[in-house]
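[1] Below is the sequence, then the predicted model.
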Amino acid sequence: MSDNAARRIHVIGIGAGSPGHVTAEAAAALAEVDVFLVADKDGSKDELVAVRRAICDRFIPAEHAYEFITVPDPKRGPDADRDSAEYAQGVRDWHAARTDAYVRIIEGLPTDAVVGFLVWGDPAFYDSTIRIVDAIGERIATAVRVIPGISAFQTLAAAHGIVLHRVGEPIHVTTGRRLVDEWTRAEAADLSLGTVVVMLDGHLHCRELAATHPDTVIHWGAYVGMPQQELRSGRLADVIDEIVELRARLRERHGWVMDVYALGSASAPVHTGGRLA
């Protein structure tokens, strides 16, 4: 099948919530899209859908008509109660159900309609849109373009005014469910992970390190890049209880919370009140 017959799909990184995060490349790609497909998670994150709509309205020329379709998101289940194998299978099933839903909609669109997926942050970091689009491509001929965005941990570092890595040392990016195990294994092998950036940690597993590594410095942020942004930093043992309590209050207030944090050595700078201490 020729490229002209392939469905054009744009996977667009839109940053961590601020319209200022949208690059010129992303803005140009937005203006080419005819139909945006956005997952609707039981209405619990209407604010995130609203932000996506606002970004489209801001960057797409008024003369370009486009459609915004929210797609009910399949249920994924209680990830916290699953072991690694069950978690991986649950994610695969979820991706398959998402793929089915998107294929049904795309097959009903005009053949020349450009489809867009708006990715929070950057499509390469802890987001599965590219995988799902690849699965769509196994069933529909596609021509896919991926546009990078500013990730949450980039925004976190900028908000705190820090460099994530120390000179000559690595950065380790992981998830909350893997944090303690990877930290422990690295110590046992006498290896340095460098600064550890933690994403997708709804349970703040770093609490388990506070007693044994109290001087570890945490830089934490919720809703980074958005008007309701909250930042905290300091010795892990000193600030973790405050962060846990604040996160719970924010989730209750907004109905959702997205946060990210970095763990560094005791010599890492701490951002306080708009300056470095």
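    Arrived safely.

[2] going forward, measure contacts between C-alpha atoms and count neighbours the same way
    OK.

[3] all strands of the stretch 101-250 of the chain, in order?
    115-119, 142-147, 171-175, 195-199, 217-222, 230-235 (DSSP state E, counting those that start in this stretch).

[4] most packed of the ones you listed?
    strand 217-222 (a mean of 26; mean count of other CA atoms under 10 Å).

[5] rewinding a little: compare the strands of the stretch 101-250 of the chain and give me the one nearest Val133.
    Closest to Val133 of the strands of the stretch 101-250 of the chain, according to CA to CA: strand 142-147, at 8.0 Å.

[6] Take this one as well and set it beside the first:
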Amino acid sequence: MIDLNLIGIGTGDPDHVTQQAIAAMNAADLILIPLKGPEKTELAELRRCLLAQHLNNPTTRVVEFDLPERDADGAPYDQRVSDWHDAIAQAWKTAITEALGTEADANVALLIWGDPMLYDSSLRIAERLGHRMQITPRVIPGITAIQALCAAHAIPLNGVGAPVTLTTGRQLRNHGWPDGVQTVVVMLDGDCAFRALDPAGIEIWWGGCVAMPQERLVAGTLAEVAEKIVTIRAALRAELGWVMDIYLMRRTA
């Protein structure tokens, strides 16, 4: 039986890692580090740095493995994501069995950006892995990108007694501002979907690579700072080969 620990590690700052997460790392027999291609080697390096700082168990093995890429086109989006998750589950199984064998009882850990419950597919992939081998999943919560963004800008997440909608760039672009809410948090936006909105009465707080050394922050009215965000985001992507960003928007009363 494999105890599969999905460990939330925050958004890039080693100090985000909780004591519970550190204990789980040091209790692991095997820690898996996914490699997402040469343009994202820095993400793997950040995981290596976290382990260098927090892992002190000499018997814990650290194994890196190649993460399958999602098909860019062809099948509908939902089908491509489903096929991709199947491929990742198989990659997890292969990495585990090659490192530990097929009959092992062991603790295995993966380090998950932010928190595994929020716009991350690790739990869904773990469920698929459970169809391939005996596992018991365990989640160690981490600081989310939403928490890091609000802390970086020193703002509250919500208005007084008001709801908040968490959504994606795809949803914002296709459906516009969600009905009945003052505050919207947008994740997984590769196209700066806020440009599709009427900017009147909207303030935005944006962060790229929040809590990492490359962190960039922009805040202001959407009309005034939208193009500045687009420019900074493009520069970060050109510099790093990738960019992780998030933003909060609020309509004025």
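    Everything's here; your move. Fair warning: this is a prediction, and the values are worked out from it, not measured in the lab.

[7] TM-score for this pair?
    Here the TM-score for the pair of chains, by TM-score structural alignment, normalised by the length of structure 2, is 0.93; 250 aligned residues with a CA RMSD of 1.6 Å.

[8] now the helices for the stretch 51-200 of structure 2?
    Along the stretch 51-200 of structure 2, counting by DSSP state H, counting those that start in this stretch, helices occupy 77-100, 122-129, 145-153, 169-175.

[9] Report the angle between the first one and helix 122-129.
    Computed by axes from the mean of the first three to the mean of the last three CA atoms, to 10 degrees, the angle separating helix 77-100 of structure 2 from helix 122-129 equals 70 degrees.

[10] the inter-axis angle of helix 77-100 of structure 2 versus strand 106-112?
    Orientation of helix 77-100 of structure 2 against strand 106-112 (the same axes, to 10 degrees) gives an angle of 140 degrees.

[11] Flag every buried residue along helix 77-100 of structure 2.
    Within helix 77-100 of structure 2, the residues that count as buried by 16 or more other CA atoms under 10 Å are 80, 84-93, 95-96, 99-100.

[12] repeat for stretch 120-127 of structure 2
    Within stretch 120-127 of structure 2, the residues scored as buried using 16+ other CA under 10 Å are Ser122, Arg124, Ile125, Ala126.

[13] Can you tell me what the last one aligns to in structure 1?
    In this case it means Ala126 of structure 2. Under the alignment defined by TM-score structural alignment, Ala126 of structure 2 is paired with Val133 of structure 1.

[14] so what's Arg275 of structure 1 up against?
    Arg275 of structure 1 makes contacts with Gly161, as judged by CA atoms under 8 Å, 6 or more residues apart in numbering.

[15] Show me what it aligns to in structure 2.
    By TM-score structural alignment, Arg275 of structure 1 lines up with nothing at all.

[16] Tabulate the buried residues of stretch 120-127 of structure 2 in a markdown table, adding columns for distance to Met244 of structure 2.
    Formatted as a markdown table, the buried residues of stretch 120-127 of structure 2 follow (distance: CA to CA, whole Å):
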| residue | distance to Met244 of structure 2 |
| --- | --- |
| Ser122 | 17 |
| Arg124 | 21 |
| Ile125 | 21 |
| Ala126 | 23 |
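
[17] closest to Arg47 of structure 2 among the residues you listed?
    Arg47 of structure 2 lies nearest to Ser122 out of these, by CA to CA, at 16.1 Å.

[18] wouldn't the closest one be in contact with Asn5 here?
    No - using CA atoms under 8 Å, Ser122 of structure 2 is not in contact with Asn5, being 10.4 Å away.

[19] From Pro76 of structure 2, how far off is the counterpart of Thr195 of structure 1 in structure 2?
    Aligned by TM-score structural alignment, Thr195 of structure 1 pairs with Thr183 of structure 2. Noted for Thr183 of structure 2: a distance of 30 Å to Pro76 of structure 2, by CA to CA, to the nearest Å.

[20] Over to Ala87 of structure 2?
    Going from Ala87 of structure 2 to Pro76 of structure 2 by CA to CA gives 17 Å.

[21] Which position in structure 1 pairs with Gly176 of structure 2?
    Looks like Gly176 of structure 2 aligns to Trp183 there (TM-score structural alignment).

[22] I meant to write Ala21 of structure 2 there.
    Aligning on TM-score structural alignment places Ala21 of structure 2 opposite Ala26 in structure 1.

[23] OK, contacts around its match?
    So Ala26 of structure 1 contacts Ile12, Gly13, Ile14, Ile147, Pro148, Gly149 (CA under 8 Å, 6+ apart).

[24] likewise Ala31 of structure 1?
    Ala31 of structure 1 neighbours (CA under 8 Å, 6+ apart): Phe59, Ile60, Pro61, His64.

[25] Apply 7 Å and report the result again.
    Contact analysis of Ala31 of structure 1 by CA atoms under 7 Å, 6 or more residues apart in numbering lists Ile60, Pro61.

[26] Show me the contact partners of stretch 129-148 of structure 2.
    Contacts to stretch 129-148 of structure 2, defined as CA under 7 Å, 6+ apart, come from residues 1-11, 16, 21, 89, 93, 114-116, 210-211.

[27] err, stretch 39-53 of structure 1, not the other one
    Gly17, Thr70, Val71, Pro72, Asp73, Gly255, Trp256.

[28] Going by neighbour count, which of those are buried?
    Taking 16+ other CA under 10 Å as the criterion, what is buried in those is Gly17, Val71, Asp73, Trp256.

[29] Throw the residues you listed into TSV and include distance to Arg139 of structure 1, thanks.
    Formatted as TSV, those follow (distance: CA to CA, whole Å):
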residue	distance to Arg139 of structure 1
Gly17	32
Val71	19
Asp73	20
Trp256	34
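
[30] what's the closest of those to Val114 of structure 1?
    Val71 (16.8 Å).

[31] what's the most distant pair in the contacts of Ala26 of structure 1?
    So, these by CA to CA: farthest apart are Ile14 and Ile147, at 8.7 Å.

[32] Next, give me the two most distant ones among the contacts of stretch 39-53 of structure 1.
    Largest separation among the contacts of stretch 39-53 of structure 1 by CA to CA: Gly17 and Pro72, giving 21.7 Å.

[33] Against structure 1, what's the mean shift for the helix or strand in which Ala24 of structure 2 is found, could you check?
    Assigned by DSSP states H and E, Ala24 of structure 2 falls within helix 19-27. Mean deviation of helix 19-27 of structure 2 relative to structure 1 after superposition (mean CA distance after the TM-score superposition for structure 1): 0.8 Å.

[34] No further questions, thank you.
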